[in-house]
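1. Sequence plus the predicted model coming up.
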Amino acid sequence: MNFSFTFLFCLEIDMPRTTLRPKSLDFQPRPTYPYSPGASGGGMIFTAGQVAWDETGEVTGIGDVAAQTRQTLKNVVSVLHEGGATVDDVIKCNVYLADIRDFDVMNAEFATVFPTDPPARTTVEARLAEATMLVEIEAVAWVAPKT
């Protein structure tokens, strides 16, 4: 525990925080709403919870967990790429499902993006921001800082 804190503290000193806002997610709320799709610093990349918004800000795949999971993961990948990471750099994901009975469907789509050596993952049932949203995913990745 002490090592982890010390390691992260050192990273914070060495690297400032950067807000990540991929062009494909440019419709997402701006500074009037305190939200960023992601942030990075010290080699760590954190995505905010991503949902099945398409490039126009509309929820896609209404009623279709598989389609929403695909779009949600596409948005996660966009934020990761903006921070210089790929899915291979992801070390942790949190998945929020409107209905935990949709786990198997979400899991099948998740496995297509993380087919081998998947990240640590927690999946829970949660009430999401809009009734049409069925899945939300956030990710944490680490890439070695450039020297």
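-> Ah, there it is.

2. alpha carbons only for contacts and neighbour counts from here, please
-> Noted.

3. If you count neighbours, what's buried in the longest helix along the chain?
-> Scanning the chain for the helix with the most residues, using DSSP state H, yields helix 65-82. Going by neighbour count (16 or more other Cα atoms under 10 Å), the buried part of helix 65-82 is 65-80, 82.

4. Show the end-to-end separation of stretch 36-52, please.
-> Length of stretch 36-52, first residue to last, Cα to Cα, to the nearest Å: 16 Å.

5. May I see the buried residues of that stretch?
-> Using 16+ other Cα under 10 Å as the burial criterion, the residues of stretch 36-52 that qualify are 36-52.

6. Presented hereafter is structure B, for comparison with structure A:
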Amino acid sequence: MISHPDLPKPLGPYSPVVRAGDMLYVSAQAGVDPRTGQVPNGIAAECRQALDNIRRALEASGSSMVKVVKITLFYTRIEDLPEINAVFNEVFPTAPPARSAAIVGLAGGRSISIDAIAAT
């Protein structure tokens, strides 16, 4: 388990990031600002925040977003996919990771949750 003060606090009995060999597994991150506990308005802002939470976890673990190889995206509304894809194009402009996605119900009125696998 990797811990760091900049990482969002887990809401249950799980590790935010686990290192296994040369790989990092980042638990699903919602679009919650870890400093304020607030969810930004709009799916694009919430997606950016979730990806920023992943970035923080990776940087605290000695990695970065350019080393992400796989993303799993959980979101609540199919009509949000174009905005989500636009944010992904901003964050991963040249070499997007592999991605799986599922439409799900999320706790706390959240609209998105994203987990990641990255190289160290």
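-> Everything's here; your move. Bear in mind that the values here come from a model prediction, so they are computed numbers and not experimental data.

7. what's the longest helix of the first structure aligned against in the second structure?
-> Alignment of helix 65-82 of the first structure against the second structure: residues 43-60, by TM-score structural alignment.

8. How far away from the center of its chain is that stretch?
-> Offset of stretch 43-60 of the second structure from its chain centre (Cα atoms, centre = their mean, to the nearest Å): 5 Å.

9. Touching it from outside, list them.
-> Outside stretch 43-60 of the second structure, the residues within contact range by Cα atoms under 8 Å, 6 or more residues apart in numbering are 3-4, 6-8, 16-17, 24, 26, 29-34, 39-40, 64-65, 80, 83-84, 87, 111-116, 118.

10. again, only using 6 Å
-> Stretch 43-60 of the second structure is contacted from outside by 7, 29-31, 40, 64-65, 83, using Cα atoms under 6 Å, 6 or more residues apart in numbering.

11. ok, now stretch 21-29 of the second structure?
-> Counting contacts by Cα under 6 Å, 6+ apart, the residues outside stretch 21-29 of the second structure that touch it are 16-18, 50, 113-120.

12. Mean deviation, the match of helix 65-82 of the first structure versus the first structure?
-> Following superposition, stretch 43-60 of the second structure is found to deviate from the first structure by 0.6 Å on average (mean Cα distance after the TM-score superposition for the first structure).
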